[in-house]
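J.: Sequence first, predicted coordinates after that:
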Amino acid sequence: MYSPELTERIIAKLAPNGYTLRQESETRYPLRQLSDKAEVMRVPPSPTGFVHIGTIYAGLINERIAHQSGGVFILRIEDTDKKREVTGSIEAIISAFQKFDLNYDEGPGKEGGYGPYLQSERARMYLGYAVDLLHKGRAYPCFASPDDLAMAVKYQQAKKLRPGYYGQWALWRDKSAAEITTALNDNKPFVLRFRSEGSHDKRINYTDIFKGKMEVPENDLDVPLIKSDEFHLPTYHLAHVVDDFLMGTTKVFRSDEWLPSTALHIELSQSLGLKPFNYGHFAPISIIDNNGGKRKLSKRKDPEADVQYWLQAGYPIEAVKAYLLGLANSNFEDWYRANPDKSLKEFSLSLEKLAASRAPLLDMRKLEDYAKDYIARLSQEDFYNAIIKSADGTFKAALEADPGYTHQVLAIERTGLKPRKDLSQWSQAKDQYGYFFNELFETDFQQQGRQEHLSDIDNNVERAASEAFLSFYVPDDAQAAWLEKMRAAADNQSLSLKDYARILRVKLTGKNQTPDLYAIMQVMGLERVRARLSV
């Protein structure tokens, strides 16, 4: 430890605007008064870019564990990396949680007595714990320049040594008081580093909630605790330990990428006299790449990683959540099929099943099955409202112009034992239903449909088929009578029934695949049918 005078000089540089004594912070945030079974869970995204779907996956898991135990779910924004922070990202995180109905009990905009919930607003508290470590001799200032650190790493790589700031590579760990005083006098910037007492040659044991008993090397890395920039903010290591202690987090769930840091976080907790947390490391969402290999869903490579991809495509939020729950628990799909009318919140997430979910794989085809099934389950009124809400422009105007007609359009083949499951995304609604409305049919379907689906039919044959149909078409005919007339007309034109129906279908809808043609005509009405077949 340093002399009181030198320690105060270090603190003055470390916290020029002051700090909150550790005791004051712990008095401010008392132990939560919850039942023994209640879990306090948190998700701590960083505002350094778009919101990753993995954040929603983690949020869903933590929210379920918290709320099904009668506990507390916290959204904490880890905005300590000011150099990488992207403007608008905090708002995007909050918006994504709202859209996915991940109702946090405490977080930005929801004070619960343990805030603030932006880490940048808790800087004085972290400095208080850093000062505590400094007084205990478990932290020290490191004035190593970026070039010094880069040179050490280069040497380690050349000698094939374990990389990191430890042992002889901890350049400022054992510097004398005189050397530190000189650096302070020269006004050199420094980071405050943790002084590890571990040895990489020794092992520690702990139990991971998902991985079971773990035996790993002790931590011997002297990691940075407080950064050297003008913000004097902590690194993740210190912020995690301080926040999860003060907020009373009962289980710390995080991605596998943090597994190597667990020994460090255990030692850091112990150096502060705190009981180490109950950690659970789960596998992140994976994807099959173009070479057939499995890898982590990447922010840089995969558009599906961005929450906005899912929102803009118009996948129903509840369907996406159902799919993610299926990734987390293998028994969810059976529960979902057996309980079509139950809320997803009634599903009890199992930690044992989550532990067995190794490298959950993003399967877009399966996701679309969930989405189609969800949309098909909706009541007619909910389906109508969802279509209206998702639509825009000319399509929205057409839908709202005649609600009675729109209800008829959207009701086609949605009932019975096998309702149609055409839609997996709300953004597909215009393509599925737009042709029912004249203003859209004429601009988006009519000519394109003929070119794509009737290019093999002679114009005279097409015209004759339409005229013949209009000569016998009576909207009041039952479907069986209508079909018999169709067969007779096809025979008279020397066409197969399939080709005859294709001509009518394309001229009416601009599409080659649609719901039942008879049902379409019934909804369109005689005037619209006659107008389209007469062209």
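T.: Sure, I can see it. Numbering: from 1, shown residues only.
J.: Only C-alpha atoms from now on, for both contacts and neighbour counts.
T.: Will do.
J.: can you give me the helices in the stretch 1-150 of the chain?
T.: Taking DSSP state H, counting those that start in this stretch to define them, one finds helices in the stretch 1-150 of the chain at 4-14, 22-28, 53-68, 89-99, 123-135, 146-158.
J.: which one of these lies closest to residue 426?
T.: helix 89-99 (15.0 Å; C-alpha to C-alpha).
J.: closest one to residue 212 among the helices of the stretch 1-150 of the chain?
T.: Here helix 53-68 is closest among those (C-alpha to C-alpha), at 18.5 Å.
J.: same for that closest one, what does it pack against?
T.: Judged by 3 or more C-alpha pairs under 8 Å, 6 or more residues apart in numbering; DSSP states H and E, helix 53-68 is in contact with strand 40-43, strand 72-75, strand 252-255, helix 317-328.
J.: Could I get the buried residue list for the helix or strand following the longest one?
T.: To tie it back to what came earlier, the one meant is helix 317-328. Sequence-wise, the next helix or strand downstream of helix 317-328 (DSSP states H and E) is helix 332-338. Neighbour-count burial for helix 332-338, with 16 or more other C-alpha atoms under 10 Å as criterion, is recorded at 332, 333, 336.
J.: For helix 332-338, name the packing helices and strands.
T.: In terms of contacts (3+ C-alpha pairs under 8 Å, 6+ apart), helix 332-338 is packed against helix 317-328.
J.: Not counting the helix it packs on itself, show me its contacts.
T.: 57, 60-61, 99-100, 311, 332-333, 336, 344, 353-354, 357, 360-361, 366-367, 370-371, 374 (C-alpha atoms under 8 Å, 6 or more residues apart in numbering).
J.: try stretch 41-51
T.: 55, 58-59, 62-63, 65-66, 71-79, 81, 84-86, 89-90, 92-93, 96, 249-253, 306-308.
J.: Any of those residues buried? List them.
T.: Burial by neighbour count, 16+ other C-alpha under 10 Å: within those this picks out 55, 58-59, 62-63, 65-66, 71-79, 81, 85, 89-90, 92-93, 96, 249-253, 306-308.
J.: do you know which of the helices of the stretch 1-150 of the chain lies nearest residue 446?
T.: Closest to residue 446 of the helices of the stretch 1-150 of the chain is helix 89-99 (C-alpha to C-alpha; 36.6 Å).
J.: putting a second one here so we can go through both:
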Amino acid sequence: MTEPAFAPARTRVAPSPTGDPHVGTAYMALFDLAWARKTGGAFVLRIEDTDRARLVEGSEQQIFDSLKWLGLGYDEGPDVGGEHGPYRQSERLETYRPFVDQLLADGHAYYCWCSSERLAELRAEQQASKQSVTGYDRRCLGLTREQRAELPGFSEAPVVRMLVPDDIELDFDDIIRGRVRAPRPDDQVILKADGFPTYHLAVVVDDHLMGITTVVRGEEWISSTPKHVLLYRWLGFEMPQFAHMPLLRNENKSKISKRKNPAARLLWFREQGYLPEALRNFLQLLAYPPVVEDDGSEREVVSFEEFIEGFDWTRINTVGPIFDVKKLDWLNGLYIRNLPTDELAERIIEHQLHTGAWAEVDDATRELVRRATPLVSQRMTLLGDAAPAMAFLMSPDDDLVLDEAAVASLNDDATQVLEAGIAALEGLDDFTAEPIQAALRAALVEGLGQKPKFAFAPLRVGVSGAKVSPPLFESMEILGKDSTVARLRRLLATLGGGAG
């Protein structure tokens, strides 16, 4: 059976540069990109920066960097160009006014001179009286500027509102949800007093002029869709497909927000040390089912390529997914352990440099990280877990911090164990893990009659400074004989012993 043929889709993600990028931007971009690639179409990034009061310097660049880090590269955008630019709304202001004038001329829009104070009073009155129908009361409809100026609550700078008809169709088709019914809108402002368009006009005009065929956005925009459908019809634009994704939610079912949840910040994931491929997989699973194998079992670890190949809008779960970071941690750990050693080592180094934890990495440090990575990878959840786990390997011998509790926990015969261990290690010519282990077992377990748990405890504390560390013998191999023996002698001296 062959796959059905799809018309090449043009999708877009359109964040606002008003602070750290929201994880919802990546969530939408993931499905935008999947559909564009599935159909052989194109994925567009547009920056919606018409709300000038909320712009944050540097935010736009963070959007670019975050999407590219996550592997959600776009085909067109402000920093890569394209045939449908400019891709910043602030650079498209001359684009919108002709469409506003067309709506005014056709009687689908009107000027409103109501002051912000009057509008606030109107909202307060409606809330106090608990009116079933709220919104703008059309005080300015049909009036000239001169007529409206004679009435209270007048503002010199008008806005333009769309005139929503009484018989507006509230139902529309959604490729995820089927037939959807939205609440009745009021007369939405489409052009602000400063001459900038509102979201509702700009999104329709931009999506049309950029050839967007599938509008993917959060379900909070369902209530606005009837207004957008009207604008498409009034302006003679071809209607796109609408796909309203379920909202990401906290464990208490509230909408995830940057104010209350650090995981709402897209930058947070890179700062913490998540792999981009693990985060993509996690975002997929929030709204899309796992792969079902031939035996009926479910597989949650799915590459982006597999996701694209089987992508189907009808399979999206419309119930708001819970943003469970523990599930992401589990996935990230799996992805980390599946990376080849050399690649994981490079990821660890890149993470340390990105966060500023390391200013630079020389060849010796790079080689040490590569050798130490297999020792720490099995216990890693985040890339950031590696550096603390291998820090003792990078410390100068005399600067190694011996944990006081670890030293205090050693048995009374720790000095005897250390002396025997030092002697055994000093006699080794081949200082690799297997001979090291054999020599220490012979000296401590067989020679002193110690159980391995107690025999190696003083050596572990001496070498790593802690009771728990990466594999001991492999760590000694990386440190080398001189460094290993020097550390054991230092602990021995701390305990009051001497290596006679």
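T.: Yep, it's here. Because the structure is a prediction, the values reported are computed rather than measured.
J.: ok, back up a step: present the buried residues of helix 332-338 of structure 1 as CSV; the columns should include distance to residue 294 of structure 1.
T.: Below are these laid out as CSV (distance: C-alpha to C-alpha, whole Å):
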residue, distance to residue 294 of structure 1
332, 23
333, 23
336, 27
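J.: for the helices of the stretch 1-150 of structure 1, which one sits closest to residue 241 of structure 1?
T.: Nearest to residue 241 of structure 1, of these and by C-alpha to C-alpha, is helix 123-135 at 9.7 Å.
J.: Can you name every helix or strand that that closest one contacts?
T.: Using 3+ C-alpha pairs under 8 Å, 6+ apart: helix 123-135 of structure 1 touches helix 4-14, helix 22-28, strand 139-142, strand 224-226, helix 236-246.
J.: what span of structure 2 lines up against the first one?
T.: Looking back up the chat, that one is helix 4-14 of structure 1. Across structure 2, nothing matches helix 4-14 of structure 1 (TM-score structural alignment).
J.: for that helix, which positions count as buried?
T.: For helix 4-14 of structure 1, the neighbour count (16+ other C-alpha under 10 Å) marks 6, 7, 10, 11, 13, 14 as buried.
J.: Return the residues in contact with the residue nearest the centre of structure 2.
T.: Centroid-nearest residue in structure 2, with C-alpha atoms, centre = their mean: residue 266, separated by 3.5 Å. Shown in contact with residue 266 of structure 2 (C-alpha under 8 Å, 6+ apart): 20, 21, 22, 23, 26, 66.
J.: Map it onto structure 1.
T.: Checking TM-score structural alignment: residue 266 of structure 2 goes with residue 307.
J.: what's the closest non-adjacent residue to that match?
T.: Excluding the flanking residues, the one nearest residue 307 of structure 1 by C-alpha to C-alpha, 6 or more residues apart in numbering is residue 53, at 5.2 Å.
J.: Any figure for the gap between the residue nearest to the centre of structure 2 and residue 322 of structure 2?
T.: 16 Å (C-alpha to C-alpha, to the nearest Å).
J.: cool, residue 368 of structure 2 as well?
T.: From residue 368 of structure 2 across to residue 322 of structure 2, the span is 40 Å (C-alpha to C-alpha).
J.: can you check residue 54 of structure 2 too?
T.: 28 Å.
J.: again with residue 121 of structure 2
T.: With C-alpha to C-alpha as the criterion, residue 121 of structure 2 and residue 322 of structure 2 are 38 Å apart.
J.: Which residue of those two possesses the greater neighbour count?
T.: residue 322 (18 against 12; other C-alpha atoms under 10 Å).
J.: what do we get in structure 2 for residue 362 of structure 1?
T.: For residue 362 of structure 1, the residue aligned by TM-score structural alignment is residue 323.
J.: right, and its match touches residue 249 too?
T.: Yes: shown here, residue 323 of structure 2 and residue 249 form a contact pair, counting by C-alpha atoms under 8 Å, at 5.8 Å.
J.: What about the match of residue 362 of structure 1, how many residues nearby?
T.: 21.
J.: Give the intersection of the neighbour lists for residue 323 and residue 249 of structure 2.
T.: By C-alpha under 8 Å, 6+ apart, the residues touching both residue 323 of structure 2 and residue 249 are residue 256.
J.: Is the residue nearest to residue 437 of structure 2 when sequence neighbours are not counted in a helix, a strand, or coil?
T.: Spatial nearest neighbour of residue 437 of structure 2, chain neighbours left out: residue 473 (6.0 Å); criterion: C-alpha to C-alpha, 6+ apart. What DSSP: H, G, I helix; E, B strand; the rest coil gives for residue 473 of structure 2 is helix.
J.: neighbours around whatever residue of structure 1 lines up with residue 473 of structure 2, how many?
T.: Here residue 473 of structure 2 is matched to residue 518 in structure 1, going by TM-score structural alignment. Neighbour count of residue 518 of structure 1, defined by other C-alpha under 10 Å: 16.
J.: do the same with residue 525 of structure 1
T.: When neighbours are counted by other C-alpha under 10 Å, residue 525 of structure 1 comes out with 11.
J.: List the contacts of it.
T.: residue 475.
J.: tell me the SS of residue 462 of structure 1?
T.: Put simply, residue 462 of structure 1 is helix when judged by three-state DSSP.
J.: quick one: the closest residue to it other than its chain neighbours and residue 479 of structure 1, what's the gap?
T.: What sits nearest to residue 462 of structure 1 in space, not counting adjacent residues and going by C-alpha to C-alpha, 6+ apart, is residue 503, at 6.5 Å. Taking C-alpha to C-alpha as the measure, residue 503 of structure 1 falls 18 Å from residue 479 of structure 1.
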